[in-house]
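Chemist: Sequence plus predicted model, see below.
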Amino acid sequence: ESTGNSRILLTERGASFGYNTLVTDMRGLPIMAQTGWPVIMDATHAVQSPGGQDNSSGGDRRMAPVLARAAVATGIAGVFIECHPDPDHAPSDGPNMIRMTDMPALIEVLMKIDATAKCHPISID
């Protein structure tokens, strides 16, 4: 903002917690939203295990939809989710990615949660 940029998104991607672990504190999402900037949840990065597979990062893609659902329930502006037709053979971030065939159902659920969250906004004032 101080440089004249008015196109700002705040992104939650998880924070380091010990070795090879990222965690997401959902309390931070409404706090970030108080800035007035749109808040985005990077659900697939947040399940990453940095360095968890010796020379590369591991992760637990099963938890990405869980984090996405929880984040959307807080009323955030959007979700970033990496997907791939064959995550286990993706050139990078495969352990975190959602299978492309699973995306339509996930998006449908997230849209329903989002509609409810927007009708009942969270206030932490």
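Modeler: On my side now, so go ahead. Worth saying up front: this structure is predicted, and the values here are computed from it rather than measured.

Chemist: make it CA atoms for all contacts and neighbour counts henceforth
Modeler: Noted.

Chemist: those helices in this structure, which residues are they?
Modeler: Ranges of helices in the chain, per DSSP state H, are 28-33, 64-73, 103-119.

Chemist: Can you tell me how far Met97 is from Met111?
Modeler: Between Met97 and Met111 the computed distance is 20 Å (C-alpha to C-alpha, to the nearest Å).

Chemist: ok, now Ala105?
Modeler: 10 Å.

Chemist: In JSON lines: the helices of the chain, plus mean neighbour count and distance to Cys83.
Modeler: Output for those, formatted as JSON lines (neighbours: other C-alpha atoms under 10 Å; distance: least, C-alpha to C-alpha, whole Å):
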{"stretch": "helix 28-33", "mean neighbour count": "16", "distance to Cys83": "23"}
{"stretch": "helix 64-73", "mean neighbour count": "21", "distance to Cys83": "11"}
{"stretch": "helix 103-119", "mean neighbour count": "14", "distance to Cys83": "8"}
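
Chemist: Just send these back as TSV, with distance to Ser2 too.
Modeler: Below are the helices of the chain laid out as TSV (distance: least, C-alpha to C-alpha, whole Å):
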stretch	distance to Ser2
helix 28-33	18
helix 64-73	28
helix 103-119	30
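
Chemist: Quick check: which of those helices is nearest to Ala46?
Modeler: Among the helices of the chain, the nearest to Ala46 by C-alpha to C-alpha is helix 64-73 (7.5 Å).

Chemist: also this one, for the comparison:
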Amino acid sequence: MESVGEMKCIKNLTYLSDYADDLIVDPRNFEWMREANCPVVADITHSLQQPAGKKLEGGGVASGGLRELIPCIARTAVAVGVDGIFMEVHNDPLNAPVDGPTQWPLRHLEELLEELVTIGRVSKGKQQFKIDLTPYRD
């Protein structure tokens, strides 16, 4: 999302690759998106949807999802230094009107966010590593 008039932007990564019926989050893309000099936001829950979906009674389709991987993808994104995360949260995910299979239970939100804040504080994900390629000698 970019606002050209104010020269402000946010880069959002939901997923990069669509392989068969699976979305693939590639952490390298967080680093590459940072090159645009915009805040990078990881869309955690949508990246775990199963896009093939299942047919609903009465027509239409619904996406499945991998809710159990939300902490894994969120930890990865925060560790590599994203500026923010997007997550869909619901008090009753099994009865959520949309995206239920990838809704994070509200009862577990505080615990997960506390962990992500801790990871963000200790991670050096936003720092460029200076690689010295000269021969190493003791």
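Modeler: Cool, the structure landed. Quantities reported herein were computed from a predicted structural model and do not represent experimental measurements.

Chemist: if I line the two up, what does Ala117 of the first structure land on in the second structure?
Modeler: Aligning on TM-score structural alignment places Ala117 of the first structure opposite Ser123 in the second structure.

Chemist: Spatially, and excluding backbone neighbours, which residue is closest to that match.
Modeler: Ala79 (5.5 Å; C-alpha to C-alpha, 6 or more residues apart in numbering).

Chemist: list the contacts for the one you found?
Modeler: Ile119, Gly120, Ser123, Lys124, Gly125 (C-alpha atoms under 8 Å, 6 or more residues apart in numbering).

Chemist: now with 7 Å?
Modeler: Ile119, Gly120, Ser123, Gly125 (C-alpha atoms under 7 Å, 6 or more residues apart in numbering).

Chemist: I'd like these written out as CSV, with distance to Gly64 of the second structure added.
Modeler: Listed next are the contacts of Ala79 of the second structure as CSV, based on distance: C-alpha to C-alpha, whole Å:
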residue, distance to Gly64 of the second structure
Ile119, 28
Gly120, 29
Ser123, 32
Gly125, 31
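
Chemist: Look up how far Val23 of the first structure lies from Ser16 of the first structure.
Modeler: For Ser16 of the first structure relative to Val23 of the first structure (C-alpha to C-alpha), the value is 7 Å.

Chemist: coming back round to it: for the contacts of Ala79 of the second structure, which ones persist in the first structure?
Modeler: Among the contacts of Ala79 of the second structure, the contacts conserved in the first structure (both residues aligned by TM-score structural alignment, their matches' C-alpha atoms under 7 Å) are Ile119, Gly120, Ser123.

Chemist: ok, so of these, who is nearest Ser3 of the second structure?
Modeler: Closest approach to Ser3 of the second structure among these (C-alpha to C-alpha): Gly120, at 26.8 Å.

Chemist: just checking, the closest one touches Val80?
Modeler: No - between Gly120 of the second structure and Val80 there is no contact under C-alpha atoms under 7 Å: 8.6 Å.

Chemist: which residue lines up with Val23 of the first structure in the second structure?
Modeler: Under the alignment (TM-score structural alignment), Val23 of the first structure maps onto Ile24.

Chemist: Contact partners for that match?
Modeler: Per C-alpha under 7 Å, 6+ apart, neighbours of Ile24 of the second structure: Tyr15, Leu16, Ser17, Asp18.

Chemist: in the longest strand along the second structure, what counts as buried?
Modeler: Under DSSP state E, the strand in the second structure containing the largest number of residues is strand 49-55. Across strand 49-55 of the second structure, burial judged by 16 or more other C-alpha atoms under 10 Å covers Gln49, Gln50, Pro51.
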